[in-house]
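# my questions concern the predicted model and sequence given below.
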Amino acid sequence: MGADIGVTGLAVMGANLARNLARNGYTVALHNRTVGRTDALINSYSSEGEFVRTESLSELVESLERPRRVLIMVKAGGPVDAVIDELKPLLDEGDIVIDAGNSYYEETRRREAALREHGLHFVGVGVSGGEEGALNGPSIMPGGSKESYQTLGPMLEKIAAKYHGEPCCAWVGTDGAGHFVKMVHNGIEYADMQVIGESYDLMRSLTGLEPSQQAKVFREWNTTDLASYLIEITSEVLEQEDELTGRPLVDVIVDAAGQKGTGRWTAISGMDVGSPVTTIAESVFARSISSQQELRKITNQVFPAGINEAVSAEELYGSGDSRQDFVEDIRKALYASKLVSYAQGFDMLTAAGAEYGWELDMRAIASLWRAGCIIRADLLDTIMKAYEAPAGERPANLLLAPEFTEAISECLPAWRRVVAAAATYGVPAPVFSSSLAYYDSLRRDRLPAALTQGLRDYFGAHTYQRVDKPGTFHTRWSGDRTETEA
């Protein structure tokens, strides 16, 4: 009997997806460039299901039932193309090649078009949940053709995370849509983590709350409208002590955040489709500046920073309000900023759908993120509700959904106080600040872009439009300064 699916690339994620498939009753053919890794997986986990050992891609393909399904789990970029080039002559029309790594969606679009010419299906699949999710049930965001999903979909839905019995897996759109949705997921994840970090920094710098004390705060916040996976694990990280020194673990971790590129891709792609994902961009920049440690050390000597002791409540508010009130303000500012990051992410998905011809179902996408993935949060149910309205009644931006409009209004005074305190006392809070600026920009009936257009017309004759009549105009700035219609 042929194997149901083949997996090539057996590092942690590939191995765990293979095990997940086997645990769910599928016969999985295994291939890795180093055969020893294949043997190690089979030796350790053969009791979990049926595995087929292969030593080459040709042997892998020969072991599969038709239509063949080959899942690639190698490093994004050139390695994916190398595997595809080797696979292509071995496959027949109708076979399916699946890239479940973090590939850039434009590369997925290119690969899908190229393989389609050879009668092959190429499916870019976004997978979120890390090592544990890959093994026990990730959030899965497949793209590619609808035809390929008819064959592949039931298998992916079976291994996906379940939310109240519903699989967190659904076809999201053609060619690169799956990887695009996963990229936006990761962008929201960047912003979410950064604003959590800013909350931690503000509480420690301005109220004197130590990590172990903050762990209790975040645990309590996880029982509120902030309930989410990231808030939950924040409390666990903050309460962890370092075995070697006895200090809070967070104090001995180097404060330089790494990144694998998906956040940067989201920020760049947001600009490409004309969607202002400012919170995501600021979170990427925050990671970049955290890595400039030597420059920060030099600058700190010139411009000393830091607060030696907690700021009093009187200093923060000019009154006797308790520090607990400021902590509650931070909670509200965190929630409001979190709403903005989701609103920007879904705005970007809407813009990309129009740009690339993807019929993205926003309600379905929100449902995929309710379990298995890193940004799973209770507010996703509210987002789904917002997109359940008939097409003409859905909010133009998630912040305009009634539940979120009410929440933002309630959080706004606290949000402003937190941003003002951060600026006053020199605690960097780029995502808090940019989220608030995004909100304030959206609600303004006039922005200073009118002056920008005037300046562009002055130095570059880029023209402008008027508010009182149609057409495009230019002022003769170096001449008599009369206006002409362009």
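Okay, I see it. Numbers count the residues shown, from 1 in each chain.

# when you work out contacts or count neighbours from here on, use the C-alpha atoms and nothing else.
Noted.

# what comes up buried for the longest helix along the chain?
Assignment by DSSP state H gives helix 323-356 as the longest helix of the chain. Residues 323, 326-327, 329-353 are the ones in helix 323-356 that count as buried (16 or more other Cα atoms under 10 Å).

# next one: stretch 71-89
71-74, 76, 80, 83-84, 87.

# what is the nearest of those residues to S288?
Nearest to S288 among the buried residues of stretch 71-89: A76, at 21.4 Å, using Cα to Cα.

# right, and the closest one touches S103 too?
Yes - between A76 and S103 there is a contact under Cα atoms under 8 Å: 5.1 Å.

# now do the contacts for A256.
Listed by Cα atoms under 8 Å, 6 or more residues apart in numbering, the contact partners of A256 are 287, 290-293.

# state the distance from it to T463.
To T463, A256 is 44 Å away according to Cα to Cα, to the nearest Å.

# same deal with M362?
M362 is 37 Å from T463, by Cα to Cα.

# and for P154?
54 Å.

# residues contacting the residue nearest to G49 when sequence neighbours are not counted?
Excluding its sequence neighbours, the residue lying closest to G49 (Cα to Cα, 6 or more residues apart in numbering) is A22, at 4.6 Å. Contact partners of A22, counting by Cα under 8 Å, 6+ apart, are 28, 48-51.

# ok, structure two:
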Amino acid sequence: MSHADIGLIGLAVMGSNLALNIAEKGHTIAVHNRTASRIDDFVAMAGPLAERVVPKADLAEFIASIRRPRSIIIMVKAGKPVDEMIEQLLPYLEEGDAIIECGNSLYTDTDRRFAYLQGKGIGYLGVGVSGGEEGARHGPSIMVGGAKAQWHNAEPVLKAIAAKFKGEPCCAYLGEGGAGHFVKTIHNGIEYGDMQMIAEVYGFMRDGLGMKPAECAEVFRKWNEGPLNSYLIEITGHVLDAVDPESGTALVELILDKAGQKGTGRWSAIVAQELAVPATTIEGAVAARSISAMKDERLEAEKLYGARRGAEISLSLDTLEKALLAGKIAAYAQGFAVMAKASEEKGWNLPLGTVAKIWRAGCIIRSRFLDQMSAAYEGGPARNLLLVPDFVELMKANHGALREVVAAGAHGEFPLPCLGAALSYFDAYRQGLGTANLIQGQRDFFGAHGFERSDKDGVHHGDWPATIQVEAAEPQV
């Protein structure tokens, strides 16, 4: 007999934690896993919550155990495994049922699956879940896209398990198709930028100010009590404070400086380029991770060019704090600008104020000023955050510090792919008269692309020399 409120397939760490979260919130959940022994392990681990778990090793029995219209969460690896799971489920599903994919899928894949299943009368929800393993267990931020009718079927469960900010669930329906996974992708892009900027500031502390990890940890703990208050600042303090029990050495000093990435940051940079929206902090963070992976080449280059000359810097911790705040604002401004453009082009009508709200708790980039961002987008046009009064004042107060830090980085040979990009973006964005007039002249010279004039309407061309002969330079002996 059908008696589970919802089903879940895939009992790896994230899936298991989501299932426990659902059961803990009072909902009965049917669970299935390709490897049947993992189902038994999960039930044993669930303890008292097992009474609200319906374990089913047989796929048909699993689906039959869920109340109609069925909502089935799948937690499998993104890409081909998702498509394979959909095909396995289809023979057992009925019109009005829904598949809820909670992995980190590329939003265009979600768009494709949504359209495919819509034609079969089956709903598809592409759901971005942020908060890692701990968030999945105790309350993540949940970004829902896909079939609206099926969202309402799953809404009570998803809102129950979401993180809460002042009692309000950090869960919302954002639009059809891949809207939810798109927003999660941009969330991760901002996360990349935020993490990289924190690492760049740590580099100044370690190599410019000679601070030990425990001293750095104390600074980040203090910063977490001020305007930089956020999950990433908080955990940075914990990471820097950790000590390897075997050697007694600060653990961070034993971690190899090669950062991994699973693709979402890169996707966010690519889609920003496709939409012609500058997201230079995200691009810088992705590039930084790629360079970090080139450990052998970096060591070879250091031998060829010499180690950084270690110029002394006179930056204060207050200046570093303000610079990080300014860089963080630029990263969010770019991320929200990408979402605004995508919403316009794809007809999603993304509620950006709601996006900021559901990021206030549970997710990796939760921070103090998301309340201000939410207020900036509620009921108004999707303006760049750098034009919003609250953030104008913050940037006026802090961009000077960012300028000092970037200048010190250039002089002291500190790589600043994100903080440097944030400053360049800010300066370019607020420059009323740029230098693209020269670029337009060049484009018209070699390609007759035309240009607009400041004193006349229409498209114009320059009266350029007819031909220019470029002779090869004579080799110097």
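Cool, got the structure. Since the model is a prediction, treat every value here as computed from it, not as a measurement.

# measure the residue nearest to G49 of structure 1 to K158 of structure 1 for me?
Going from A22 of structure 1 to K158 of structure 1 by Cα to Cα gives 11 Å.

# which of the contacts of A256 of structure 1 fall in helices?
287, 290, 293.

# what about the aligned residue in structure 2 for the second one, neighbour count?
This means S290 of structure 1. Mapped onto structure 2 by TM-score structural alignment, S290 of structure 1 lines up with S292. A count of nearby residues for S292 of structure 2, using other Cα atoms under 10 Å, gives 17.

# which position in structure 2 pairs with G471 of structure 1?
So G471 of structure 1 corresponds to G458, using TM-score structural alignment.

# ah, wrong one, I meant K146 of structure 1
Checking TM-score structural alignment: K146 of structure 1 goes with K148.

# would you point out the most distant pair within the buried residues of stretch 71-89 of structure 1?
Between any two of these (Cα to Cα), the greatest distance is 16.3 Å, for A76 and L87.

# returning to that earlier point: the more surrounded of P154 and T463 of structure 1?
T463 (18 against 13).

# ok, the more buried one to A449 of structure 1 distance?
The gap separating T463 of structure 1 from A449 of structure 1 is 13 Å, by Cα to Cα.

# do A15 of structure 1 as well
A15 of structure 1 is 52 Å from A449 of structure 1, by Cα to Cα.

# same question for D39 of structure 1.
Distance from D39 of structure 1 to A449 of structure 1, by Cα to Cα: 62 Å.

# about what we covered before: just give me the closest of the ones in helices among the contacts of A256 of structure 1 to V195 of structure 1.
Set against V195 of structure 1, the nearest of those by Cα to Cα is R287 (11.9 Å).

# okay, now the closest one: neighbour count?
By other Cα under 10 Å, 17 other residues sit near R287 of structure 1.

# list the residues that contact it.
Contact partners of R287 of structure 1, counting by Cα under 8 Å, 6+ apart, are 256-259.

# one step back: higher neighbour count, A15 and A449 of structure 1?
A15 (24 against 9).

# right, and that one touches A40 too?
No - the pair A15 of structure 1 / A40 is not scored as a contact, 10.2 Å apart, by Cα under 8 Å.

# D427 of structure 2 maps to what in structure 1?
Match for D427 of structure 2 (TM-score structural alignment): D440.

# and that match, what element?
Per DSSP states H and E: D440 of structure 1 is located in helix 430-443.

# so which elements touch that helix?
Packing partners of helix 430-443 of structure 1 (3 or more Cα pairs under 8 Å, 6 or more residues apart in numbering; DSSP states H and E): helix 177-207, helix 278-290, helix 323-356, helix 402-425.

# so the residue nearest to G49 of structure 1 sits in a strand?
No - read with DSSP: H, G, I helix; E, B strand; the rest coil, A22 of structure 1 is helix and lies in no strand.

# how near is the match of D427 of structure 2 to V74 of structure 1?
Counting by Cα to Cα, the gap from D440 of structure 1 to V74 of structure 1 is 43 Å.

# and if you look at G130 of structure 1?
15 Å.

# just F218 of structure 1 next, same as before
36 Å.

# okay then, goodbye and thanks.
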